[in-house]
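> What shape does this take:
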Amino acid sequence: MKRAYLDNAATTPIRKEVIKVMKNTLKYSFGNPSSIHHSYGREARSIIEESRIRIAKNIMASPNEIIFTSGGTEANNLVLRSSILNLGIQCIITSQLEHYSVLKTVLDISQKHKTCVSFIKIKEKGVIDFNYMEDILKKNFPKRVLVSLMYANNEIGNLLEVDKVFFLCKKYNAYFHSDTIQMIGNIPINMDKLPFDFVTASAHKFYGPKGIGFVFIRNYLIKKMRSVIITGGSQEHGIRSGTENVHGIAGLSEALQFSYSNFSNHIEKIKKLKLYCISQLNSVIPNVFFNGLSSDIKKSIPSILNFLFPIKKKNYLLYFHFDLMGVAISHGSSCNNDAKKVSHVIDAITNKNILSRTMPIRISFGIFNEKKDIDLLIKVVKKIKGKKLL
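Coordinates of the predicted model:
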């Protein structure tokens, strides 16, 4: 049976070149990178530091600004929790459309540390209300404030107007953390030109291994940070204790290197797939409703398209029908695996009456997808509609 994998926002297939690097690292570089008194340990340490340099070079950062983590969730936790204890943050400003690793963490922080949390109003299509954001910043000035907003939404693909956030954060002396997990490795990011204080990344979103990621911490903040999540050792500048995942770090570095050497071709290919998918969905689902700005090629990340599938009654087996017919899609974030629960992002931006007659579908494209994968998706959409399974 023909199959099409269209859930790249959840995770991407790992590159064969990355697998080769990881395999060689596992086989030949097994030393503990903290055991610097012998060659085995020094070789492992060398792999980590060379990887750190390559990663930093690709995103135009300094190597000491890169801290390795177990992935995006830990990276977001590290930034948010460390900021409270190390930087004395008194208020966090965020939105209801963030990933759960941000939302649940800020709520936990607010309960444990009595930190105020303010949510920015969301306008139509999931667009940030910057006037409301400025009102919050103005109200809290001169308190120490951390703004946490994702660069590209992982469900509806909306791109944040980061220049407006930079301006407001500078104006009110606030720190800016961005969950860039859907961006780094998929869209070029230049930290020398983008004044983020913190950004987070996860290797398995750009054709690398799961269980490894990193957080970028601006140079002037590094000395102020210390471990508050995993304590015990002095690894990663004392910010993240624990023996490093050497083969994972090597795989992350290799995956990011491949991404940066092929960005223009890959982005153009994925944009064409997205535009083709939009045109085909418009032809088979009259008046199809696209969520957020996902159908706007200039205002959303190329890899994500989210739409509402029309139904007569709720059938939570919809996604399994697609899978049984050979197409892997999603109803939203893979961190919310309850098929009966509408995504908090879709719920926040969609009219409840419309939601009662539809079900959200997230399609996410990757570099290994081809036009035939979209054709199979459309064929399955037609079959499901024709059989009136819903």
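
> make it CA atoms for all contacts and neighbour counts henceforth
Fine.

> How much space separates Gly41 from Asn32?
According to Cα to Cα, to the nearest Å, Gly41 and Asn32 sit 5 Å apart.

> typo on my end, it should be Ser82
According to Cα to Cα, Ser82 and Asn32 sit 27 Å apart.

> Repeat that for Val380.
Here Val380 is placed at a distance of 50 Å from Asn32 (Cα to Cα).

> quick one, helices of the stretch 151-300 of the chain?
Per DSSP state H, counting those that start in this stretch, the stretch 151-300 of the chain carries helices over the ranges 162-171, 219-222, 246-261, 263-284.

> please give me the structure for this one as well, since I'd like to look at both together:
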Amino acid sequence: MKMPIYFDCHATTPVDPRVMEAMLPYFTQNFGNPASTSHSHGWQAEAAITKARAQVAALIGAREKEIIFTSGATESNNIALFGAIGKVNGHVPHLITTQVEHSCVLSISKELKERGVDVTFLPVNKFGQVEIETLLNSIKPQTALISIIFANNEIGTINPIKEIVKVAKEKNKNLLVHVDAAQAVGKLPIDVNDLNIDMLSLSAHKIYGPKGVGALFIRSKEPRVKLDPVVFGSGQERGIRPGTLNVPGIVGLGKAAEICQNDMAEEVKRIKRLRDKLENGIKSQLENVTVNGHPTERLVMNLNVSFDNATPDFLLDNCSAIAVSSGSACSSANMAPSHVLAAIGLTEELARCTLRFGVGRMTTESDVDTAITTVVNAVKKCRQVRFGGKHDSAN
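From the prediction side, this is the model:
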């Protein structure tokens, strides 16, 4: 079976061969449990964990002790939000998030609201960014936490995190800021101290590492962030995320982080060139095309494009040569149109006729050429069926 060309790197990425090479020994000869402190098998595993912790910390400018390993950004988000604000003891804490968060954060926020937390879901502008004035008007004396996505998983829009944190903490010095950076880590230079964020979530499989492993940055001073435990066990990861550590996965995350840190500058240039070629190739041959997201403050890998006068099922059926998404992978089972596209003002019809491309490390020039031809032909065919050949050319 011939597999389609992969353009869905927002959903997941292939494991880099260098990452796999680093992981393999920890499935076989180096199989020890890092909690086994009485013999060399455990010491060897603990050394690997320590190295990986340093590699992840270096990628985001954190201290090693501020990195907690988890099963991925979803678990990290749960630990951060429930740990920071999950209890309502006599007073009602206030949480601020946005309407365009990943479905994970939206689900957590809705659950917290059910438990009695005061939750504000901020609207965004037409590009998918939080407006500073809107945020400021939402902050209250009892605001305990702001949780905001760094770069959107559907439209790639990057939020002005540094400015958001600055103005928010000027208005309420006691609030904490959590950032879901699953899409941003490894694609953007991130320094948690320069940004002054308190918590940050990330996943290995978004940066060419293995699935099922991630991390949570928790600031250790100025301020020292204290979280209530969400999971209980034997005390691993300072009791914040107890359970036997996934040594091969963590080694893979560490190696993936190291590669991103070393190669990011050149990789970003190459991927942007390919993304721009893809975007221009589609737009030059089709009319009534809308590129969603911010025109410049957007992940270089991202192209989220809507086609007017198309039919959703027909469009996807005729793009079978390429693996693309019509929305977030985590909500693909939900047939409702994207909540992100709705929040930036797209009609339901246009939102349904949208493709999300994620250009990646393994994408080639030939892949992009194939994608352009496939999409252009699919849209033209779709419009010809609907309108007898009208609306099918940019000429």
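
> circling back to that earlier point, looking at the helices of the stretch 151-300 of structure 1, which one is packed in the most?
With neighbours defined by mean count of other Cα atoms under 10 Å, none of the helices of the stretch 151-300 of structure 1 is more surrounded on average than helix 246-261, at a mean of 24.

> Where does the counterpart of Ser107 of structure 2 in structure 1 sit: helix, strand or coil?
Matched across to structure 1, Ser107 of structure 2 falls on Lys104, judged by TM-score structural alignment. Counting by DSSP: H, G, I helix; E, B strand; the rest coil, the backbone at Lys104 of structure 1 sits in helix.

> swap in the one 3 residues further on?
Classification of Leu107 of structure 1 using three-state DSSP returns helix.

> If you tally nearby residues, what's the number for it?
The tally of other residues near Leu107 of structure 1 (other Cα atoms under 10 Å) stands at 15.

> which residues touch the residue lying closest to Gly212 of structure 2 once chain neighbours are set aside?
The shortest distance from Gly212 of structure 2 to any non-neighbouring residue, by Cα to Cα, 6 or more residues apart in numbering, is to Ser71 (4.8 Å). Ser71 of structure 2 sits next to 203, 212-215 when contact means Cα atoms under 8 Å, 6 or more residues apart in numbering.

> Most widely separated two among those residues?
Pairwise distances across these peak at 10.5 Å for Gly212 and Ala215 (criterion: Cα to Cα).

> ok, the two, which is more surrounded?
The residue with more neighbours, out of Gly212 of structure 2 and Ala215, is Ala215; 28 against 16, by other Cα under 10 Å.

> That one is in contact with Glu64, isn't it?
No - using Cα atoms under 8 Å, Ala215 of structure 2 is not in contact with Glu64, being 11.6 Å away.

> Pretty sure Glu118 of structure 1 sits in a strand.
For the record, residue 118 of structure 1 is Ser, not Glu. Yes - using three-state DSSP, the secondary structure at Ser118 of structure 1 is a strand.

> Translate it into the numbering of structure 2.
So, by TM-score structural alignment, Ser118 of structure 1 is matched to Thr120.

> dump the residue contacts of the closest residue to its match other than its chain neighbours.
Spatial nearest neighbour of Thr120 of structure 2, chain neighbours left out: Ile96 (4.8 Å); criterion: Cα to Cα, 6+ apart. Contact partners of Ile96 of structure 2, counting by Cα under 8 Å, 6+ apart, are 119-122, 138-139, 143, 145-147.

> can you check Arg352 of structure 2 too?
Taking Cα under 8 Å, 6+ apart, we find Arg352 of structure 2 in contact with 312, 326, 337-338.

> can you tell me how far it sits from Val88 of structure 2?
Between Arg352 of structure 2 and Val88 of structure 2 the distance is 39 Å, computed by Cα to Cα.

> shared neighbours of Gly212 and Ala215 of structure 2, which are they?
Common contacts of Gly212 of structure 2 and Ala215 (Cα under 8 Å, 6+ apart): 71-72.

> conserved subset of the contacts of Ser71 of structure 2 in structure 1?
Using both residues aligned by TM-score structural alignment, their matches' Cα atoms under 8 Å, structure 1 keeps these contacts from the contacts of Ser71 of structure 2: 212-215.

> from the residues you listed, which is closest to Val177 of structure 2?
Out of the kept ones among the contacts of Ser71 of structure 2, the member with the shortest distance to Val177 of structure 2 (by Cα to Cα) is Ala215, at 16.4 Å.

> circling back to that earlier point, would you list the contacts of Arg352 of structure 2 in CSV and tack on neighbour count, distance to Val192 of structure 2 and secondary structure?
Shown next, in CSV, are those (neighbours: other Cα atoms under 10 Å; distance: Cα to Cα, whole Å; DSSP: H, G, I helix; E, B strand; the rest coil):
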residue, neighbour count, distance to Val192 of structure 2, secondary structure
Pro312, 18, 40, helix
Ser326, 22, 32, coil
Pro337, 21, 34, coil
Ser338, 21, 30, coil
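
> Go through those residues and name the one nearest Ile207 of structure 2.
So of the contacts of Arg352 of structure 2, ranked by how close each gets to Ile207 of structure 2 (Cα to Cα), first place is Ser326, at 21.1 Å.

> And that closest one? What does it align with in structure 1?
Matched to structure 1 by TM-score structural alignment, Ser326 of structure 2 sits across from His331.

> which residues touch its match?
Residues in contact with His331 of structure 1 (Cα under 8 Å, 6+ apart) are 319, 339, 343, 359-362.

> Scan the residues you listed and report the most crowded one.
Arg362 (26 neighbours).

> Tell me the counterpart of it in structure 2.
Here Arg362 of structure 1 is matched to Arg356 in structure 2, going by TM-score structural alignment.

> Its match touches Ala329, doesn't it?
No - shown here, Arg356 of structure 2 and Ala329 do not form a contact pair, counting by Cα under 8 Å, at 10.3 Å.

> Now the residue nearest the centre of structure 1: closest residue in space, sequence neighbours ignored.
Centroid-nearest residue in structure 1, with Cα atoms, centre = their mean: Ile181, separated by 2.6 Å. Nearest non-adjacent residue to Ile181 of structure 1, counting by Cα to Cα, 6+ apart: Ala201, 4.5 Å away.
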